[in-house]
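S.K.: Quick one: sequence and predicted model below, then my questions.
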Amino acid sequence: MSRVRALAMLAAMAVVSGVVAFFNMMPASAAACAPAWQSTAVYTGGMTASRNGHNYLAKWWTQNEAPPGTSGVWQDQGSCGGSTPTNPPVQTGTAGACSFPAWVQGHNYVTGDIVKFTDGKFYIAEHDNPGYSPVISTWYWDPYSCGSSPTTAPPPTSSGGAFVVSEAQFNQMFPGRNSFYTYSGLVAALSAYPAFARTGSDEARKQEAAAFLANVNHETGGLVYIVEQNTANYPAYCDASQSYGCPAGQAAYYGRGPIQLSWNFNYKAAGDALGIDLLHNPNLVQTDAAVAWKTALWYWNTQSGPGTMTPHNAMANGAGFGETIRSINGSLECNGRNPAQVQSRVAAYQRFVGILGVGVGPGSLSC
């Protein structure tokens, strides 16, 4: 299990960003509030909702994430006034209902960005790209039906919104797992980062899920260990130079959960992103399965660690499984530092994609 990521993770701690970068859009006029946000309603890209006196625009599919949220799906459109309808929003299906920006040649786009092309149609970026034409570079762009999806539409997965890994497959991957690491806990955590295993083709989605679970398998000994086993390291994970210190105690921030979250600054950053006070309550990561899984997804989707990209972007953009290793523990394992550890991760990935019935995908397997 990797435990020493202090330098790379401290550098990444300062800013916790969403998987998909914000893009420029015209602010909504300060008119009446949009229909009030409802936890049971499904919102697709281009739909609006209001909450606490602000209008918000959904940039992709979402449900049960209250604006402004933590995943980046909601864009604040500014203050609103007047009456607030309580019925769920319904789009008209016309291009005029959308306010996505015009495509600009040479502009850097990230996965999930939606643009209006010169042909008057809308396209969504399936992979990061430096402003390629949506009608020529079809691997990077997919047509986007702006405003035509009903509020009951499922998220963009072939499985109608379910996780691409079934419970039976999960149990096959981890036959000796600790009962703490429940499949239901993992599924419950997915809403925190809706782009995870829901980006790109069916094959790409399964490859990302397999990559995440393969790294988790390595970090926890097959989902056996909940906490770091070397207790002598526990006091080392308190960086007292942080303004907030270590309120739960000097030895309280040891590795926990699927990716062995460590250090007070990582507990603080993950908790802030998830809306959970993990700085004062780090034990939640070892007592609440959904929280444990969310911290792993937080790292996977928002942190690059010693690498140059998040593990999510590595898989979504075809960089390959090897780059996920680099982002998680590359400073100790990559570039020949510990080939046996790298091979352990690679072997698990190869086994898991086999269970899911897909290939290993593009890019390098190793780092």
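M.R.: Great, that's in hand.
S.K.: C-alpha only now, for contacts and for neighbours.
M.R.: Will do.
S.K.: Mind jotting down where the helices sit in this structure?
M.R.: Ranges of helices in the chain, per DSSP state H, are 6-13, 167-173, 183-189, 202-220, 264-274, 284-287, 289-302, 311-316, 321-333, 339-356.
S.K.: Out of those, which gets nearest to R256?
M.R.: helix 284-287 (6.1 Å; CA to CA).
S.K.: residues making contact with that closest one?
M.R.: Helix 284-287 is contacted by residues I226, V227, R256, G257, L278, V291, A292, T295 when judged by CA atoms under 8 Å, 6 or more residues apart in numbering.
S.K.: Pasting the second one now:
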Amino acid sequence: MPITQQQLLQILPNAGRQAGVFVPVLNAAMGKYGIVTRLRIAAFIAQIGHESGHLTRLVESLNYRADRIVALGNAASPGSRWRALVPRAAELAGSSVRMGNAVYGGRMGNGPEASGEGYLYRGRGPIQITGKDNYRACGDAIGVDLIGNPELLEQPQYAALSAAWYWSVSGLNSLADAGDIQSIGSLINTGSKGKVPNGAADRLALYQTALRVLA
């Protein structure tokens, strides 16, 4: 059951003109990865809508104030990367490049901080594909060179495919079938089940709206 532009705007009203751009590529991507039932489509649109600001943000900015870096770092687990950034808050504040390299350097297949790969392979697409290893796997799956051209994930066609690919390989169709919206949000936002994701209330509200619209 393909989604229409009118339905997408009812679910994600802030999408504006982006709705018309995304409808055909979302339908193609959802069809390719089995996101084809009401429950699956509702869950998928709700999650990508939340993550991307209603399809208006396809690149992670990483532009943080110093106090925000400190707050996030202090809330993170001891020994985590975010906790280690607290003493560097003033240095990293206001620079997406420095922040991206500090947060993601030496992780997820990226080279060390000085390599610049942390920022280069920062989150892109509606579900924020992040890290060189994930860019490589996603590119192999959707048939484009994302290592050499990571900015392709800023284009609607590849952005939609990347989100649907991630959804499929993460087993989120089965969770959508079960209506387990919190676990879906947890996996997308935190990487594991059992944690309350950021924006849990908004994710649920968007899902409930999508169910009504797609009824």
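M.R.: Nice, thanks for sending it over. Please read all numbers here as calculations on a predicted model, not as lab measurements.
S.K.: So after superposing, what's the score?
M.R.: The TM-score (TM-score structural alignment, normalised by the length of structure 2) is 0.70; 175 aligned residues with a CA RMSD of 2.7 Å.
S.K.: what's the most buried one of the helices of structure 1?
M.R.: helix 311-316 (a mean of 28; mean count of other CA atoms under 10 Å).
S.K.: The residue mapped onto G131 of structure 2 from structure 1: neighbour count?
M.R.: Under the alignment by TM-score structural alignment, G131 of structure 2 pairs with W263 in structure 1. Per other CA atoms under 10 Å, the neighbour tally for W263 of structure 1 reads 27.
S.K.: W263 of structure 1 contacts Y234, correct?
M.R.: No. Look at W263 of structure 1 against Y234 with CA atoms under 8 Å: they stay out of range, at 9.3 Å.
S.K.: Show me the common contact partners of these two, please.
M.R.: Y253, Y254.
S.K.: Now do G275 of structure 1 against T295 of structure 1, distance only.
M.R.: From G275 of structure 1 over to T295 of structure 1 the distance is 11 Å, taken as CA to CA, to the nearest Å.
S.K.: One more: N335 of structure 1?
M.R.: Distance, N335 of structure 1 to T295 of structure 1, using CA to CA: 27 Å.
S.K.: and what of D142 of structure 1?
M.R.: Distance from D142 of structure 1 to T295 of structure 1, by CA to CA: 31 Å.
S.K.: Show me what R345 of structure 1 aligns to in structure 2.
M.R.: Using TM-score structural alignment, R345 of structure 1 lines up with R203 in structure 2.
S.K.: Grab the nearest non-local neighbour of the match of G131 of structure 2.
M.R.: Y237 (4.4 Å; CA to CA, 6 or more residues apart in numbering).
S.K.: what's R124 of structure 2 in contact with, if anything?
M.R.: Counted by CA under 8 Å, 6+ apart, R124 of structure 2 has contacts L58, V59, E60, T130, E151, L153, E154, A159.
S.K.: again with G199 of structure 2
M.R.: H50.
S.K.: Repeat that for T4 of structure 2.
M.R.: If you count contacts by CA under 8 Å, 6+ apart, then T4 of structure 2 has V23 around it.
S.K.: can you count the residues close to S241 of structure 1?
M.R.: 8.
S.K.: Spatially, what comes nearest to the spatially most central residue of structure 2 if we skip its sequence neighbours?
M.R.: Residue closest to the mean C-alpha point of structure 2, counted by CA atoms, centre = their mean, is I127 at 1.9 Å. Counting by CA to CA, 6+ apart, A163 is the residue found nearest to I127 of structure 2 once chain neighbours are left out, at 5.3 Å.
S.K.: That neighbour matches what in structure 1?
M.R.: Match for A163 of structure 2 (TM-score structural alignment): A296.
S.K.: Then E51 of structure 2?
M.R.: So, by TM-score structural alignment, E51 of structure 2 is matched to E219.
S.K.: T48 of structure 1 is nearest to which of the helices of structure 1?
M.R.: Comparing the helices of structure 1 by CA to CA, helix 264-274 comes nearest, at 22.5 Å.
S.K.: the inter-axis angle of the closest one versus helix 6-13?
M.R.: Angle of helix 264-274 of structure 1 versus helix 6-13, following axes from the mean of the first three to the mean of the last three CA atoms, to 10 degrees, is 30 degrees.
S.K.: Next, the mean deviation of helix 264-274 of structure 1 compared to structure 2.
M.R.: Comparison of helix 264-274 of structure 1 with structure 2 after fitting gives an average deviation of 1.0 Å (mean CA distance after the TM-score superposition for structure 1).
S.K.: Please tell me I have it right and A125 of structure 1 contacts A316.
M.R.: No. Applying CA under 8 Å, one finds A125 of structure 1 not in contact with A316, separated by 10.8 Å.
S.K.: can you pull the contacts of the closest residue to S52 of structure 2 other than its chain neighbours?
M.R.: Leaving aside its sequence neighbours, S52 of structure 2 sits nearest to P126 (CA to CA, 6+ apart; 5.1 Å). With contact set as CA under 8 Å, 6+ apart, P126 of structure 2 has these partners: I48, G49, E51, S52, L55, R57, L58, A159, A160, S162, A163.
S.K.: The same query, at a cut-off of 10 Å, please.
M.R.: 45, 47-60, 153-154, 156, 159-164 (CA atoms under 10 Å, 6 or more residues apart in numbering).
S.K.: Translate F174 of structure 1 into the numbering of structure 2.
M.R.: Under the alignment (TM-score structural alignment), F174 of structure 1 maps onto L12.
S.K.: mind checking how far its match is from Q18 of structure 2?
M.R.: Applying CA to CA, the value for L12 of structure 2 to Q18 of structure 2 is 10 Å.
S.K.: what is in contact with those two at once?
M.R.: Joint contacts of L12 of structure 2 and Q18 (CA under 10 Å, 6+ apart) are H54, L55.
S.K.: which of these two has more neighbours?
M.R.: L12 (22 against 16).
S.K.: related to what we said a few turns ago, can you list the helices of structure 1 in TSV and add distance to W74 of structure 1?
M.R.: Listed next are those as TSV, based on distance: least, CA to CA, whole Å:
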stretch	distance to W74 of structure 1
helix 6-13	22
helix 167-173	30
helix 183-189	18
helix 202-220	22
helix 264-274	14
helix 284-287	26
helix 289-302	16
helix 311-316	19
helix 321-333	27
helix 339-356	32
